[in-house]
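Undergrad: Predicted model and sequence below, questions to follow.
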Amino acid sequence: MKESTKQLFIYAAIGIIAAGITAYFLYQNRMEFWKVQACSTLRVALAKELHQRSGTEVYFSRNGNISLPTDSSDLKKEPIKVWLKSEFGERDFFIPYEKHIHNIESSSDIQGMHSYLLHIQPLVADSLNRIWENLLTEMEFPGKTIVHISVADWWEHETYTYSDDSLYVAKSDSLISYYLGTRCEVGVTGYLYYPWWMVFTIKDKVLLCILVICCFLLFFIQEYIARVYRRFFVKKIPVIIEKEVPVFVAEKSQAHICQLEKDLHFDADSRKLYWVNTNRFVKLTSLQAKLLQGFLEAENYRLTINDIMKLLWADGSGTSERVHTTIKRLRDCLSEISDWRIVNENLGYQLKSPHSIEEIK
């Protein structure tokens, strides 16, 4: 894979990761907002549902013991003891502290009235859910709501009902539970179901796509800045062109550079085939570099199989299979960065290009 292509993939990966992290935190923020709104609107929906029973006349007198929480019991979160008498007899009830603090009414008189009203006119899950859903729809909530109602009788046996679309309950998050009645015998639990793709608005999705695209553009901006920098700020060294063996001496070590095309160079010392003023290059192995140099120095850029064996394996260990393997690997490297080709000829190979070769000293 070319170096520039690798860099492009890296920038794309950075953009996707950045968009994913942004989407995650945006999702968490949105859902935290909707959970707060859903909790408050569920309580409002309960109040509206109870208000529909406001025409019912209730006459009752309270004659029993209710142990309200003290500071110590509140600190320890102890159960609340309630003594009640009804047509079924007398008994003590112990209400869990968590249920007591989530009763929608703190007044024991109103709690008793709720017990009576909901006994003669029980809550209907579908009706309550419609009120709750309408309140959230006005706030443009994108998901669904589900209501679960549990009712405990005098002997504390519970019955359950769900609103429509209860199949979503397995996928949804339990939001909050509210309780009604003196014994907190009626429990209402709200659920929210919101597929993640529904939480994001069209504007959110467009902005996330722009974030990914911007990371793509960073790659091209970097390339442009690099070219401008090399053009105006990198000092050019004059080069003498000759038709002799492409060798020049620099800092006591012999360098060997061939110009294959206008900007395509081959550095035999570093074994690099590269385009000038860009980051595109291919690193050759020592055998591949020696073979390419042999082609460039040969007449008509042609070498026989025996020539290649002598060039690469002077100890006589070369075989036609090893020659074929080395040729194939050099072909792959050339095709990665240029249009140069190595073609088969009678008992040999020839290096060919659509352009002429200029050698640099």
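TA: Here it is on my side, so go on.
Undergrad: rest of the way, CA atoms for contacts and neighbours
TA: OK.
Undergrad: Quick one: residues in contact with the helix or strand harbouring residue 72.
TA: Under the criterion of DSSP states H and E, residue 72 resides in helix 71-76. Residues from elsewhere that reach helix 71-76, judged by Cα atoms under 8 Å, 6 or more residues apart in numbering: residue 79.
Undergrad: which other helices and strands contact the next helix-or-strand element following it?
TA: Counting by DSSP H and E, the next helix or strand C-terminal to helix 71-76 is strand 80-86. Applying 3 or more Cα pairs under 8 Å, 6 or more residues apart in numbering; DSSP states H and E, we find strand 80-86 packed against strand 89-95.
Undergrad: Check whether residue 128 really touches residue 44, as I assumed.
TA: No - counting by Cα atoms under 8 Å, residue 128 stays clear of residue 44, with 10.3 Å between them.
Undergrad: Could I get the full set of helices for the stretch 51-200 of the chain?
TA: 71-76, 97-101, 108-120, 125-138, 196-199 (DSSP state H, counting those that start in this stretch).
Undergrad: Distance to residue 144 added to these, as JSON lines?
TA: Output for the helices of the stretch 51-200 of the chain, formatted as JSON lines (distance: least, Cα to Cα, whole Å):
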{"stretch": "helix 71-76", "distance to residue 144": "36"}
{"stretch": "helix 97-101", "distance to residue 144": "25"}
{"stretch": "helix 108-120", "distance to residue 144": "26"}
{"stretch": "helix 125-138", "distance to residue 144": "7"}
{"stretch": "helix 196-199", "distance to residue 144": "11"}
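Undergrad: Show me the one of those helices that comes nearest residue 151.
TA: Judged by Cα to Cα, the one of these that comes nearest to residue 151 is helix 108-120, at 9.6 Å.
Undergrad: adding another structure so you can compare the two:
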Amino acid sequence: MLSLRHYKSVNINNMRRINIILLSVTICLGGIVFFLLCRYTHESKKSDVNKKAKETFIKAFGQELKSRDLEEYFSFNYNAKTLLTADMPDSVYFEDEFGKHWYRLDTKKHYMNVTDNANVRSLHSSTFRENPIMVDSLNNIWKKCLQDYDIYVKSGLCVSVTGYDRKVKSMSTLHNSWCNISNQVFTIYVGYACEIEIVGYLNYSIWNMMYMEILIYLLLCAVSVYIIYRTSIYVVMKIKSMRQKEVVQMPVIEFVQEMTNTPIRSYIMHDDVIFYAEQKKIEKLGGTKEKLQPQSCQLLELFFRAKDNDYILTDNDIEKELWGNTGTNNRLHKSVGRLRSSIQKVEPSIDIKRNASGYQLLL
């Protein structure tokens, strides 16, 4: 007969598998929540940094203008007929000693200009046509303005100027090794014809932007995973105790089988196979049940009483118990065969073998 220690070992192994599954599920859920929190925070912070970057650049651009001589005479004009039917002219021209120079206006660039004041735009065009923007100088001013907002990262600019034919005639870039679309924070146009394009870049990483939030989220997710895991284990144990009361009460079963005078006689035959002598049945927990005939039940219980003798019964022992020494060998063999057949319907690994002087129950 298997001991209670073996039975408990099976339950412990099953519980370990459940624990591993629950822990894996909670860790996966915690990882998903951590990823979503980091993504949301990153998008929020990125949007805030981009907004501040544009604000600080406009401030830096204003400081750059203050260093220029803006007393130069200039003239500009536009298509008055188009202006009557649209929010913006379709073209403008500049007039100098060489004549008129026409520009076609782009709607998208028009609404991304650094200012919506037509006179100021013309002032920008006149100023930067004669004295182009110095990328290094403007970037240094912008960098100082960024630091006023506690943004300490590398900054870069790309300035391109479009000619009368709408083709780029000049371009200058600062830190072009990492100035790419992933680090771009804004695009601004300058001039009445939006002929000057300025693209701003910031070289920052996710860790530099939100390292404190990452550490906090990691801590919160770890605590949440532990709480959810412990709660899940508690719930599983409660459900298991409700559904398997017989398994929980197995220690009582083994204790009872030592009390031969009690009307309740139960024996553990295998990991999950129990012989209920009082009810004359063999049952596999959560599985097959087999009803025993009175004589088979009496014979099986007789084998268990021979525990100290390795569950071995002689032919004389069996005949004396079942028939009072009036049985025959044929009746004895049939009785043992009937019991063996009933047992193996529930658990094929349990057998009754013939030896020199009788039979042995092999659990």
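TA: Perfect, I can see it now. Please read all numbers here as calculations on a predicted model, not as lab measurements.
Undergrad: Any idea what the TM-score is?
TA: The TM-score (TM-score structural alignment, normalised by the length of the first structure) is 0.60; 265 aligned residues with a Cα RMSD of 4.1 Å.
Undergrad: Which stretch among the helices of the stretch 51-200 of the first structure approaches residue 14 of the first structure most closely?
TA: Here helix 196-199 is closest among the helices of the stretch 51-200 of the first structure (Cα to Cα), at 21.6 Å.
Undergrad: In the second structure, what stretch matches that closest one?
TA: Aligned by TM-score structural alignment, helix 196-199 of the first structure corresponds to residues 206-209 of the second structure.
Undergrad: could you list every residue that touches residue 251 of the second structure?
TA: Residue 251 of the second structure neighbours (Cα under 8 Å, 6+ apart): residue 4.
Undergrad: Please report how far it lies from residue 305 of the second structure.
TA: 19 Å (Cα to Cα, to the nearest Å).
Undergrad: What range does stretch 26-33 of the second structure cover in the first structure?
TA: Counting by TM-score structural alignment, stretch 26-33 of the second structure falls onto residues 11-18 of the first structure.
Undergrad: The stretch 251-363 of the second structure: helices as residue ranges?
TA: So, for the stretch 251-363 of the second structure - with DSSP H, counting those that start in this stretch - the helices run 294-305, 315-323, 329-346.
Undergrad: Starting from residue 230 of the first structure, give me the distance back to the closest residue to residue 249 of the first structure other than its chain neighbours.
TA: Spatially, and ignoring its direct neighbours in sequence, residue 249 of the first structure is nearest to residue 255 (5.9 Å; Cα to Cα, 6 or more residues apart in numbering). To residue 230 of the first structure, residue 255 of the first structure is 23 Å away according to Cα to Cα.
Undergrad: The two: which has the busier surroundings?
TA: Comparing residue 255 of the first structure with residue 230 by neighbour count (other Cα atoms under 10 Å), the higher total belongs to residue 255, at 16 against 13.
Undergrad: I'd like to know how many residues surround residue 185 of the first structure.
TA: 22.
Undergrad: Tell me the residue in the second structure aligned with it.
TA: Checking TM-score structural alignment: residue 185 of the first structure goes with residue 195.
Undergrad: before we move on, what about residue 117 of the first structure?
TA: In the second structure, residue 117 of the first structure lands on residue 127 (TM-score structural alignment).
Undergrad: can you pull the contacts of that match?
TA: Residue 127 of the second structure neighbours (Cα under 8 Å, 6+ apart): 68, 69, 70, 72.
Undergrad: Just name the closest of these to residue 211 of the second structure, please.
TA: residue 68 (41.2 Å).
Undergrad: Skipping adjacent residues, who's closest to that closest one in space?
TA: Nearest non-adjacent residue to residue 68 of the second structure (Cα to Cα, 6+ apart): residue 127, at 7.7 Å.
Undergrad: Distance of the one you found relative to residue 73 of the second structure?
TA: Counting by Cα to Cα - residue 127 of the second structure and residue 73 of the second structure are separated by 10 Å.
Undergrad: Mind jotting down where the strands sit in the second structure?
TA: In the second structure, the strands defined using DSSP state E lie at 76-78, 91-96, 99-104, 154-162, 168-173, 184-190, 196-203, 266-268, 273-276, 281-284, 289-291, 312-314, 351-354, 358-362.
Undergrad: Those strands: which one's closest to residue 8 of the second structure?
TA: Closest among the strands of the second structure, using Cα to Cα: strand 266-268, at 12.2 Å.
Undergrad: thinking again about what came up before, tell me which residue of the second structure matches up with the residue nearest to residue 249 of the first structure.
TA: Checking TM-score structural alignment: residue 255 of the first structure goes with residue 283.
Undergrad: Do I have it right that its match meets residue 290?
TA: Yes - between residue 283 of the second structure and residue 290 there is a contact at 6.4 Å, judged by Cα under 8 Å.
Undergrad: shared neighbours of the two, anything?
TA: With Cα under 8 Å, 6+ apart as the test, residue 283 of the second structure and residue 290 both reach residue 346.
Undergrad: give me every residue that touches the closest residue in space to residue 194 of the first structure that isn't next to it in sequence.
TA: Once flanking residues are discounted, residue 194 of the first structure sits nearest to residue 143: 4.4 Å by Cα to Cα, 6+ apart. By Cα under 8 Å, 6+ apart, the contact set of residue 143 of the first structure is 192, 193, 194, 195, 198, 199.
Undergrad: Which of the residues you listed are buried, as a PyMOL select command?
TA: To isolate the buried members of the contacts of residue 143 of the first structure in PyMOL, using 16 or more other Cα atoms under 10 Å:
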select buried, resi 192+193+194+199
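Undergrad: CSV for the contacts of residue 143 of the first structure, including distance to residue 174 of the first structure?
TA: Formatted as CSV, the contacts of residue 143 of the first structure follow (distance: Cα to Cα, whole Å):
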residue, distance to residue 174 of the first structure
192, 7
193, 9
194, 12
195, 15
198, 19
199, 18
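Undergrad: Which one, of the strands of the second structure, ends up nearest to residue 35 of the second structure?
TA: That would be strand 196-203 among those, by Cα to Cα, at 22.5 Å.
Undergrad: Mind listing residues that contact stretch 20-33 of the second structure?
TA: 221, 222, 224, 225, 228, 229, 232, 233.
Undergrad: Over to stretch 31-45 of the first structure?
TA: 104, 128, 131, 132, 135, 136, 141, 175, 176, 178, 190, 199.
Undergrad: Give the aligned range of it in the second structure.
TA: Counting by TM-score structural alignment, stretch 31-45 of the first structure corresponds to residues 46-60.
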